[in-house]
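[1] Starting from these lines, generate the structure:
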Amino acid sequence: MASPRTAHPAPATARGVRTRDRLVAAARVVFERVGYLDARLVDISKEAGLSTGSFYTYFPNKKEVFAAVAEMTQNDLLHPGMERVADEGDVHAVVEASIRAYLHACHRNARLLAVLEQVAHVDPDFRELTRQRDEEFFRRNARSIADLQARGLADASLDPMLTSKALSAMVGRVAYGYFIGPVTEQDSVTMDQLAAGLARMWTNALRIPDRARGR
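    Okay, here's the model as predicted:
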């Protein structure tokens, strides 16, 4: 995935990699605590236990270290590590496990995602990063839908990409409202209930039979 970061040499040593990682981790703490606009390089360096001079060895500015933090968050959303499904042939169970993994990724990245959305409104580079993440979701889910159609498990009349965009947007906006948006009367809905409900909406939209079996 393309990044809005400017070109900057990668650390040449293992120690350099560790130091850079410390700065990225510290930057995330600061960005989540005070937001992007109020974050200062001196605060990031202090959080990492390093001098401001050390910061400039690895990043030329605040925008680049924020891009490094954002990229890690985007990768976590795209590859959240789905739990093992007892019956991998159960299409409904696989869809639910996939959605649950995404919801957990949204939950653990909620504060940073809120900051990223704010920055994306004013910085076209980060807006493009978010767009690219969405497009990757759309393409991946469209491939899954097309595969289900080819196996006779999903409504063949649906356009895979259009359906992917609609269903992915549904899950994404519900997750945003649940974990990132204003607090509402949502506390009564558990993570499992949320995952199960969204998965049922997804499979119903594709008209997948209750006893659908994969390969």
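[2] Please count neighbours and contacts with C-alpha atoms only from this point.
    Fine.
[3] mind listing what the residue nearest to the spatial centre of the chain touches?
    The geometric centre of the chain, computed from its C-alpha atoms, lies nearest to Leu77 (CA atoms, centre = their mean), at 2.5 Å. Taking CA atoms under 8 Å, 6 or more residues apart in numbering as the definition of contact, the neighbours of Leu77 are Tyr102, Ala105, Cys106.
[4] For the helix or strand harbouring the second one, name the packing helices and strands.
    Just to be clear, that refers to Ala105. Here Ala105 is covered by helix 91-108, with elements defined by DSSP states H and E. When contacts are defined as 3 or more CA pairs under 8 Å, 6 or more residues apart in numbering; DSSP states H and E, helix 91-108 sits against helix 62-78, helix 160-179, helix 191-205.
[5] ok, now how distant is the residue nearest to Pro60 when sequence neighbours are not counted from Tyr56?
    Take Pro60 and drop its neighbours on the chain: the residue closest to it by CA to CA, 6 or more residues apart in numbering is His8, 7.8 Å away. In this structure, His8 and Tyr56 are separated by 10 Å, where distance is defined by CA to CA, to the nearest Å.
[6] Sort out which residues of the longest helix seen in the chain are buried, please.
    Here the longest helix in the chain is taken by residue count, with DSSP state H as the criterion, and it is helix 124-150. Buried positions in helix 124-150, judged by neighbour count with 16 or more other CA atoms under 10 Å: 125-127, 129-130, 132-134, 137-138, 141-142, 145-146, 148-149.
[7] Going by distance to Val30, which of the residues you listed wins?
    Nearest to Val30 among those is Phe126, at 18.3 Å by CA to CA.
[8] can you tell me which residues contact that closest one?
    Counting by CA under 8 Å, 6+ apart, Phe126 touches Pro4, Ala67, Leu116, Val119, Ala120.
[9] quick check, the first one in a strand?
    Looking back up the chat, that one is Pro4. No - with DSSP: H, G, I helix; E, B strand; the rest coil as the criterion, Pro4 is assigned coil and is not in a strand.
[10] coming back round to it: what's the spacing between the longest helix of the chain and its chain's center?
    Averaging C-alpha coordinates over helix 124-150 and over its chain gives two centres that are 12 Å apart (CA atoms, centre = their mean, to the nearest Å).
[11] Then stretch 67-75?
    The gap between where stretch 67-75 is centred and where its chain is centred comes out at 9 Å by CA atoms, centre = their mean.
[12] May I see the buried residues of that stretch?
    Going by 16+ other CA under 10 Å, stretch 67-75 has these buried residues: Ala67, Ala68, Val69, Ala70, Glu71, Thr73, Gln74.
[13] Sequence B follows; please return its structure for comparison with A:
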Amino acid sequence: MSRSAAAHEGRENSPPSMANSALLRELPTTERGLRTRSALIAAARTVFERAGYLDTRLIDITKQAKCSAGTFYTYFSSKEEIFAAVLEIAQEDMMHPGMPHVADEDDPAAIVEASNRAYFEAYRRNAKLMGLLEQVANIDPEFRKLRQKRADAFIRRNARSIAALQERGLADTEVDPLLASRALSGMISRLAFGYYVTGDFAGEAGPVDLDELTATATRLWVNALRMPRS
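    Okay, the predicted model is just below:
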């Protein structure tokens, strides 16, 4: 693969940001400034997750960060801006279900299983923030668009992987890859939300453990696409 082709592929695989980058100002130029900004972002995430977006006040963030309002306004102009900064840092650990390109020597079902497990683990780590994102998406149309755009990028990536497997005879050729990707990715994300955010899908004996959740989700994904299993 040429350097230009590799760069193009990298851009294709890079999902858009959920953070409204237009709100963010330039990073501080000093180490002290960077540390203070990072401390404010960490404090803001704690408060957002605890109080919710609507009920979070700037005074709550500065109190959590143990700094003055003047310090806050040195780095951020509003609650909206610091929320965008929280997302910018956290979003790479909150990936939508993704199935990377499957090499010829790889087991496609094992790739799906590993991808699902990594997603559920990330969702569990960030469950409070994922619940917060659902809240913000319901009240902020601009954020809802950014979030959907990012999700669509992962859905298209999965669709390309499914189409490649179809060409190799490793997936059902009678399904539309984009529609299949949208359905399967949606299943995984709602499963994660139901288990780790709302608890709606917990059984009488309590939440299903990660191994069982991953195994069931993977079986449904693999069976839906009629993928071979080693």
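[14] TM-score of the superposed pair?
    Structural agreement between the overlaid chains, expressed as a TM-score with TM-score structural alignment, normalised by the length of structure 1, amounts to 0.88; 206 aligned residues with a CA RMSD of 2.1 Å.
[15] quick one on the thing from earlier: where in structure 2 does the next helix or strand after the helix holding Ala105 of structure 1 fall?
    Sequence order places helix 110-122 as the next helix or strand after helix 91-108 of structure 1, per DSSP H and E. Against structure 2, the aligned range for helix 110-122 of structure 1 is residues 127-139 (TM-score structural alignment).
[16] average distance between the matching stretch and structure 1?
    Stretch 127-139 of structure 2, aligned to structure 1 and superposed, deviates on average by 1.1 Å (mean CA distance after the TM-score superposition for structure 1).
[17] what's the nearest residue to Ala84 of structure 2 if we skip its chain neighbours?
    Of all residues apart from its sequence neighbours, Ala19 sits closest to Ala84 of structure 2 (CA to CA, 6+ apart), at 4.7 Å.
[18] The residue lying farthest from the centre of structure 1 is in what secondary structure piece?
    Among the C-alpha atoms of structure 1, the one farthest from their average position, using CA atoms, centre = their mean, is that of Gly53, at 31.6 Å. Gly53 of structure 1 belongs to helix 52-58 when elements are defined using DSSP H and E.
[19] superposed on structure 2, where does that helix end up, distance-wise?
    With structure 2 overlaid, helix 52-58 of structure 1 shows a mean distance of 1.1 Å (mean CA distance after the TM-score superposition for structure 1).
[20] That helix: how far from the chain's middle?
    28 Å.
[21] Would you mark the buried spots in it?
    Within helix 52-58 of structure 1, the residues scored as buried using 16+ other CA under 10 Å are Phe55, Tyr58.
[22] Next: stretch 167-185 of structure 1.
    Of the residues in stretch 167-185 of structure 1, those buried (16+ other CA under 10 Å) are Leu167, Ser168, Val171, Gly172, Val174, Ala175, Tyr176, Tyr178, Phe179, Ile180.
[23] in structure 1, what residues pair with stretch 176-183 of structure 2?
    Going by TM-score structural alignment, stretch 176-183 of structure 2 sits over residues 159-166 in structure 1.
[24] Need the contact partners of the matching stretch.
    Phe138, Arg139, Asn141, Ala142, Arg143, Ile145, Ala146.
[25] Please list all residues in contact with the counterpart of the last one in structure 2.
    This means Ala146 of structure 1. The equivalent of Ala146 of structure 1 in structure 2 is Ala163 (alignment by TM-score structural alignment). For Ala163 of structure 2, the set of contacting residues under the criterion of CA under 8 Å, 6+ apart consists of Pro177.
[26] Distance of Ala163 of structure 2 relative to Ile188 of structure 2?
    Using CA to CA, one obtains 19 Å as the distance from Ala163 of structure 2 to Ile188 of structure 2.
[27] just to revisit the earlier point, so which of the helices and strands packed on helix 91-108 of structure 1 is nearest Val29 of structure 1?
    Val29 of structure 1 sits nearest to helix 62-78 of all those, at 10.0 Å, using CA to CA.
[28] check the fit of the closest one onto structure 2 and give the mean distance.
    On superposition with structure 2, the average gap between helix 62-78 of structure 1 and its aligned counterparts reaches 1.8 Å (mean CA distance after the TM-score superposition for structure 1).
[29] equivalent range in structure 2 for that helix?
    Under TM-score structural alignment, the match for helix 62-78 of structure 1 in structure 2 covers residues 79-95.
[30] so how far is that stretch off the chain centroid?
    Stretch 79-95 of structure 2 has its average C-alpha position 11 Å from the chain's average C-alpha position, going by CA atoms, centre = their mean.
[31] Now distance to Ala12 of structure 1 too, for the helices and strands packed on helix 91-108 of structure 1, in JSON lines please.
    As requested, these are exported to JSON lines (distance: least, CA to CA, whole Å):
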{"stretch": "helix 62-78", "distance to Ala12 of structure 1": "17"}
{"stretch": "helix 160-179", "distance to Ala12 of structure 1": "38"}
{"stretch": "helix 191-205", "distance to Ala12 of structure 1": "42"}
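[32] These: which one's closest to Val17 of structure 1?
    Between Val17 of structure 1 and those, the shortest separation by CA to CA is 13.0 Å, and it involves helix 62-78.
[33] quick check: angle from the closest one to helix 91-108?
    Regarding helix 62-78 of structure 1 and helix 91-108, their directions subtend 160 degrees when assessed with axes from the mean of the first three to the mean of the last three CA atoms, to 10 degrees.
[34] right, and Leu129 of structure 1 touches Ser3 too?
    Yes - Leu129 of structure 1 is in contact with Ser3 according to CA atoms under 8 Å; the separation is 6.5 Å.
[35] which SS class is the residue nearest to Leu129 of structure 2 when sequence neighbours are not counted?
    Here the nearest residue to Leu129 of structure 2 in space, its sequence neighbours aside, is Glu49; by CA to CA, 6+ apart that works out to 5.9 Å. Per three-state DSSP, the secondary structure class of Glu49 of structure 2 is helix.
[36] what about the aligned partner of Pro11 of structure 1 in structure 2, distance to Ile111 of structure 2?
    Aligned against structure 2 by TM-score structural alignment, Pro11 of structure 1 finds its counterpart in Pro28. Here Pro28 of structure 2 is placed at a distance of 40 Å from Ile111 of structure 2 (CA to CA).
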